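[1] got a structure for you, letters missing:
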């Protein structure tokens, strides 16, 4: 029977590449995850009787209860950023490599597909596992499914180690940068543009803010053996009243990605120090996470999947687990540079290698 994205029935016995295509073809832009969450819940109930399944909103949690000495949390989000004529998915070959093209293939439904397949098949892993598939990751933190789950069921986060299936080219990426967004405001005095000398043009003052940003040299910071690159950039600017009015206010929207060696409070202080003469308003702040690779479970995981660990430059929910005292890493198929891109596509070999690496580690085969 052909797969129908409007009425999805997931067969967790399919290959992880086929599952990726099916999951991606079910549209689940943030705020519209219910159809996919329903399909995941139904598939687990029918095909994974060894798991306890818990639902909170559109977040699905599935757990083993084998009495193992250690528990691992493996999580992935099921939402995507908005579409732009990039569904349904399709297979394509680029430079001899096979890819699955389409929204969500990289961020991060390929990782979710691998996790679902392993959740159904691994009935006797060497550690107890808590699988989490959550909603609203691509939007503000207050809507994030893990934020809600931590409030409603904090017990579900218990674990000795956590893995986020965020795209990392199927290599281990430790920790993540912190993320701060600030609105830098300058003020002036309105006047008729024909008599501008009696006013004070706020927009002209934005040049001072932009000058600081243009001259800024972002740091490269080594944290627990990994080098994190920071970034400070203007990502928006607004101001103006009318075509014949000298504006009395301008706002430059600034994004600061800071190394996990710096706390959120220190990041805020740094921004305020850079713009002492301006009205600085912090509108979003997410702490970073140290790599967490010194944990014994993490070291065994890295040894099992191979490769040299790298830093994660973007913010991910590893920071949430790190704040709870659970060391966490990113490990999932897909090139992060293709996340959110209109030509988003994942290499099929990375889906397969990610599945093989997780399977070997969770079964003790490596």
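    The structure has been received and is ready for your questions. This structure is a prediction, so every number in the text was calculated from the model and none was measured.

[2] going forward, measure contacts between C-alpha atoms and count neighbours the same way
    Will do.

[3] would you list every one of the strands in the stretch 51-200 of the chain?
    Remark: strands assigned in the stretch 51-200 of the chain by DSSP state E, counting those that start in this stretch are 52-56, 59-63, 71-77, 90-94, 97-101, 128-134, 161-164, 173-174, 178-187, 191-192.

[4] And the ones you listed: which comes nearest residue 220?
    Ranking the strands of the stretch 51-200 of the chain by distance to residue 220, with CA to CA as the measure, places strand 178-187 first at 13.6 Å.

[5] elements contacting that closest one?
    helix 202-215, strand 249-258, helix 264-274, strand 279-286 (3 or more CA pairs under 8 Å, 6 or more residues apart in numbering; DSSP states H and E).

[6] Out of these, which is the most enclosed?
    Highest mean neighbour count of the helices and strands packed on strand 178-187: strand 249-258, a mean of 23 (counted as mean count of other CA atoms under 10 Å).

[7] ok, and here's another one to check against it:
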């Protein structure tokens, strides 16, 4: 169980020791989005102690590159920020041996993955394919603050590669690509009246029944893309209307979230929703493209062979989509159960941290 002690914040990171101990050291450096600088400083200092790496710093994004002249370059990325704390620092351990679990904010999402990155970056001095290691800030907040997004926009040459791995929690299995996401608002109009004389108005909230009925009757697709099956979803996520308890509402808005397979782009997703809600006033308020798996690429095939297991589709949106937008196929691969990300009892199995480290080493060392 967690204790009330203050975390012993490390003054340096040891990238050559036990990767589970490194995970705990990273967790114990609080780095809620917007407060990543202390951890970025430690990451930069630790990487600069390894002569085979060329280290660059851009704000609170730290990049480390090998320059062996290999014919392929891969990008391996992870974010160093976390969601706000919930009484879950400092880190703690439960269980013994292979059943050991590392608890604490960021242990799953995704400081265990970052620990794997750092440990492998230090250990792999002569990889068979050149590597760009990326440690970025502000992933857990709005896109305009996202460090990877900023680098992709201002210094895209730093992210160039043939294949990318995002070390987001995936249960130590490969999750290919990601779903796209679109949020729309369906607006219903009525006519205001006193609720004692409701027949003199038109209730916009009641009119939302038609929208909700279409959602209830909707059959989401299951789509195979490059051998992986993506399940779509279309759901109301918010409904608002009315101004007072004695007024018939003249306006109601139903917010709908569409999670779409990566065989559709944003334009196709919007066209589909306009067909589903034909006859209604619909406004797109947020959209992010998905990403195809790209598992047919040579570097991806070698990655699959090194990691083993059966790849599966990623349900949800991740920063692999940013690589996909740059023409770089990408997968999610990291320790931890995604359902434990952001949970108050967030944890990561130590065995998965170690197995992910071993798999990345096998891949990079050939």
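    Yep, that arrived. Not measured: the values here are computed from a predicted model.

[8] sorry, back to before: how about CSV for the strands of the stretch 51-200 of structure 1, with mean neighbour count and distance to residue 112 of structure 1 added?
    Output for the strands of the stretch 51-200 of structure 1, formatted as CSV (neighbours: other CA atoms under 10 Å; distance: least, CA to CA, whole Å):
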stretch, mean neighbour count, distance to residue 112 of structure 1
strand 52-56, 16, 16
strand 59-63, 23, 12
strand 71-77, 24, 6
strand 90-94, 12, 18
strand 97-101, 19, 15
strand 128-134, 25, 7
strand 161-164, 26, 10
strand 173-174, 26, 17
strand 178-187, 23, 24
strand 191-192, 16, 56
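
[9] Relative to residue 111 of structure 1, which of the ones you listed is closest?
    strand 71-77 (6.8 Å).

[10] How many residues are close by residue 153 of structure 2?
    Using other CA atoms under 10 Å, residue 153 of structure 2 has 10 other residues around it.

[11] swap in residue 6 of structure 2?
    With other CA under 10 Å as criterion, residue 6 of structure 2 counts 10.

[12] Three-state assignment for it, please.
    Recorded secondary structure, residue 6 of structure 2: coil (DSSP: H, G, I helix; E, B strand; the rest coil).

[13] Pretty sure it sits against residue 92.
    No - taking contacts as CA atoms under 8 Å, residue 6 of structure 2 lies outside contact range of residue 92: 11.8 Å.

[14] For residue 154 of structure 2, see how far away the equivalent of residue 211 of structure 1 over in structure 2 is.
    By TM-score structural alignment, residue 211 of structure 1 lines up with residue 213 in structure 2. Separation of residue 213 of structure 2 from residue 154 of structure 2 (CA to CA, to the nearest Å): 45 Å.

[15] For residue 107 of structure 1, which of the strands of the stretch 51-200 of structure 1 is the nearest?
    Using CA to CA, these put strand 71-77 closest to residue 107 of structure 1, at 8.5 Å.

[16] how big is the offset of that closest one relative to structure 2?
    Here the mean offset of strand 71-77 of structure 1 against structure 2 after fitting is 0.6 Å, by mean CA distance after the TM-score superposition for structure 1.

[17] for stretch 111-124 of structure 2, which positions count as buried?
    111-122, 124 (16 or more other CA atoms under 10 Å).

[18] Structure 1: matching residues for that one?
    Counting by TM-score structural alignment, stretch 111-124 of structure 2 corresponds to 109-122 in structure 1.

[19] Next, find the distance separating the counterpart of residue 164 of structure 1 in structure 2 from residue 194 of structure 2.
    Using TM-score structural alignment as the criterion, residue 164 of structure 1 maps onto residue 166 of structure 2. Here residue 166 of structure 2 is placed at a distance of 56 Å from residue 194 of structure 2 (CA to CA).

[20] At the geometric centre of structure 1, which residue do we find?
    Compute the mean C-alpha point of structure 1, and by CA atoms, centre = their mean the closest residue is residue 316, 4.0 Å away.

[21] In a strand, residue 234 of structure 2, correct?
    Yes - Residue 234 of structure 2 forms part of a strand when assessed by three-state DSSP.

[22] how about it, what's its partner in structure 1?
    In structure 1, residue 234 of structure 2 lands on residue 232 (TM-score structural alignment).

[23] Name all residues that make contact with its match.
    Shown in contact with residue 232 of structure 1 (CA atoms under 8 Å, 6 or more residues apart in numbering): 213, 216, 218, 254, 255, 256, 257.

[24] how about 10 Å then?
    180-181, 212-214, 216-219, 254-258, 271 (CA atoms under 10 Å, 6 or more residues apart in numbering).

[25] again with residue 223 of structure 2
    For residue 223 of structure 2, the contact set (CA under 10 Å, 6+ apart) comprises 229, 230, 231, 232, 260, 261, 262, 263.

[26] Pull the number of nearby residues for the alignment partner in structure 1 of residue 332 of structure 2.
    Correspondence of residue 332 of structure 2 to structure 1, assessed by TM-score structural alignment: residue 330. Close neighbours of residue 330 of structure 1, defined as other CA under 10 Å, add up to 28.

[27] ok, residue 64 of structure 2 - contacts?
    Shown in contact with residue 64 of structure 2 (CA under 10 Å, 6+ apart): 44, 47-48, 50, 52-57, 118, 121, 131-135, 158.
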